[in-house]
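J.: compute the structure for the input listed below.
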Amino acid sequence: MAKSRRYVETLEKVELEKLYSPQNAFELVKELATANFDETIELSARLGVDPKHADQNIRGTVVLPEGTGQEVTLVVFAKGEKAKEAEEAGADFVGGEELAEKIEGGWLDFDLAIATPDMMSVVGRLGRVLGPKGLMPNPKAGTVTFELEKAVAEFKAGKLEYRVDKTGIVHLPIGKASFTEVELLNNYRKIMDTLAKERPAAAKGRFLRSLTISPTMGPGVKIDPAATMNYLEE
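T.: Below is the predicted model:
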């Protein structure tokens, strides 16, 4: 596939085989974000796990201290007082059976779904629709809960769900190109701290195999895993 002139020009700024320190990597990735919109900075972390084994299928949530810079559209399945609580907390769409029917009809204009436990009988039938999109509420991700005020506030503020894919990689947005290097590094440190604590006992060898950050429309920058571990210990 042909690369755009802008992409080729930014690629020339990257030493493809070099492993950059976290500080230098984020300084460079901001230079690579030259599109005419505020590009998202993405992190891809390849971990030394085998996701086919349940005890190595890493999944959880992390709250970024600097937020994501993204507007998050939340759907909440709740009824009665809990529905009122979700609305007052700032949920974008709140409902029950009628909301499920809307989604079954093909509506998916939201980023995250939260449900109270007593609504899972309604949400359960949406598994074939929400599951492949990564939108199915799950207790491990904090998206099945009665604490709706807290959950809505956290996800609106920058709480992210992460899950290792079948190749052992975790993909997460880490902020926007408009963020300062310090803000990006703060988010990076939080994610790396969180992942390091998730290392399964069954994982063998190096846990952080490779780390790459990239802007939405630009090339990737490789970060040295060893330098990252030193950075976390500072």
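J.: could you use CA atoms for every contact and neighbour count after this?
T.: Fine.
J.: let me see the ranges of the strands in this protein.
T.: For the chain, the strands defined by DSSP state E occupy 40-47, 59-63, 74-77, 93-95, 112-115, 159-163, 169-176, 208-215, 221-223.
J.: which residues touch the residue nearest to the spatial centre of the chain?
T.: The chain has Leu172 as the residue nearest its centroid, 3.6 Å off, counting by C-alpha atoms, centre = their mean. Neighbouring residues of Leu172 by C-alpha atoms under 8 Å, 6 or more residues apart in numbering: 42-44, 160, 162.
J.: this one next, for a side-by-side:
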Amino acid sequence: MFRGKKYKKIAESFDRTKAYDLKEAIEILKKSELKFDQTVEVHFNLGVDPKHSDQVVRGTVVLPHGTGRQVRVLVFCKDNNLEVAKAAGADYAGGADLVQKIQEGWLDFDAVVATPDMMPVISKVARVLGPRGMMPSPKAGTVTVNVAQTVKELKAGKISYRVDKGANVHAPVGKLSFTADQLVENTKSVIDSVVKNKPQSSKGTYIKSLTLTATMAPGIKLDMALTR
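T.: Below you'll find the model as predicted:
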């Protein structure tokens, strides 16, 4: 894989075998500032077997300082909830009309919320939304009767995460332009959430590794003390 000069310079500026505390890792990443504002992410490798339903790790967390990007929220609802959703900041709100638009290829949104009574309607686009991680789910808090609160949380920086087939969790924690303190607080919020959501059936080491990275920067190992 091709790596640019900037990437190589950053990679050579720190010890790839060492585990750093959060502020040190952020300082290293900030050396990789480019013409665009990179997304900072935290990556976990977990000691779980996602093949077993009782070891699937998933959750949501509202980042204290948001994600640094505008989230376009689509709400499937009807009647009075249409105005409630729009008043709360939803970019789009509707029912079967929006399902048809999605079937025609429309995907100009980042998060989807639905009231319980709309689930049969949007099941028609489950194969479109599901692979993109946008299918509303009670576990993710996106199937709800409290439309206003959910929309506001998503707009404020609520993110969701789910362990993948390789037992990894990837979550955005902000932009590289954030202050170090903002990135520390956001990252700690995600780590605390993943720790809290440890499956009861998980045995042995739960979090095997923890890495902080940015869009165009190498991954930096984090001190596992952050998970305790």
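J.: picking that back up, so which of the strands of structure 1 is the most packed in?
T.: Of all the strands of structure 1, strand 112-115 has the most neighbours on average by mean count of other C-alpha atoms under 10 Å, namely a mean of 26.
J.: now the residue sitting furthest away from the middle of structure 2: how far from Gly94 of structure 2?
T.: Computed with C-alpha atoms, centre = their mean, the residue of structure 2 farthest from its C-alpha average is Asp79, at 30.5 Å. Distance of Asp79 of structure 2 to Gly94 of structure 2, given as C-alpha to C-alpha, to the nearest Å: 9 Å.
J.: now the helices for structure 1?
T.: In structure 1, the helices defined using DSSP state H lie at 5-11, 22-32, 80-89, 97-104, 120-123, 127-130, 148-157, 181-197, 225-233.
J.: same list (the ones you listed) but as CSV, adding distance to Ala141 of structure 1.
T.: Supplementary listing: the helices of structure 1 in CSV, determined by distance: least, C-alpha to C-alpha, whole Å:
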stretch, distance to Ala141 of structure 1
helix 5-11, 36
helix 22-32, 28
helix 80-89, 18
helix 97-104, 20
helix 120-123, 15
helix 127-130, 14
helix 148-157, 10
helix 181-197, 14
helix 225-233, 24
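J.: do you know which of the ones you listed lies nearest His53 of structure 1?
T.: Closest approach to His53 of structure 1 among these is made by helix 181-197 (17.4 Å; C-alpha to C-alpha).
J.: superposed on structure 2, what's the mean shift for the closest one?
T.: Average distance, helix 181-197 of structure 1 versus aligned residues of structure 2 after superposition (mean C-alpha distance after the TM-score superposition for structure 1): 1.0 Å.
J.: give the buried residues for that helix.
T.: 181, 183-193, 195 (16 or more other C-alpha atoms under 10 Å).
J.: show me what that helix is packed against.
T.: Here helix 181-197 of structure 1 touches helix 22-32, strand 59-63, strand 169-176, helix 225-233, going by 3 or more C-alpha pairs under 8 Å, 6 or more residues apart in numbering; DSSP states H and E.
J.: packing partners of the shortest one?
T.: By that I understand strand 59-63 of structure 1. Strand 59-63 of structure 1 packs on helix 148-157, strand 159-163, helix 181-197, going by 3+ C-alpha pairs under 8 Å, 6+ apart.
J.: tabulate the ones you listed (CSV), appending distance to Gly105 of structure 1.
T.: CSV is the format used below for these (distance: least, C-alpha to C-alpha, whole Å):
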stretch, distance to Gly105 of structure 1
helix 148-157, 25
strand 159-163, 26
helix 181-197, 36
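J.: isn't Asn138 of structure 1 up against Gly131?
T.: No - counting by C-alpha atoms under 8 Å, Asn138 of structure 1 stays clear of Gly131, with 10.2 Å between them.
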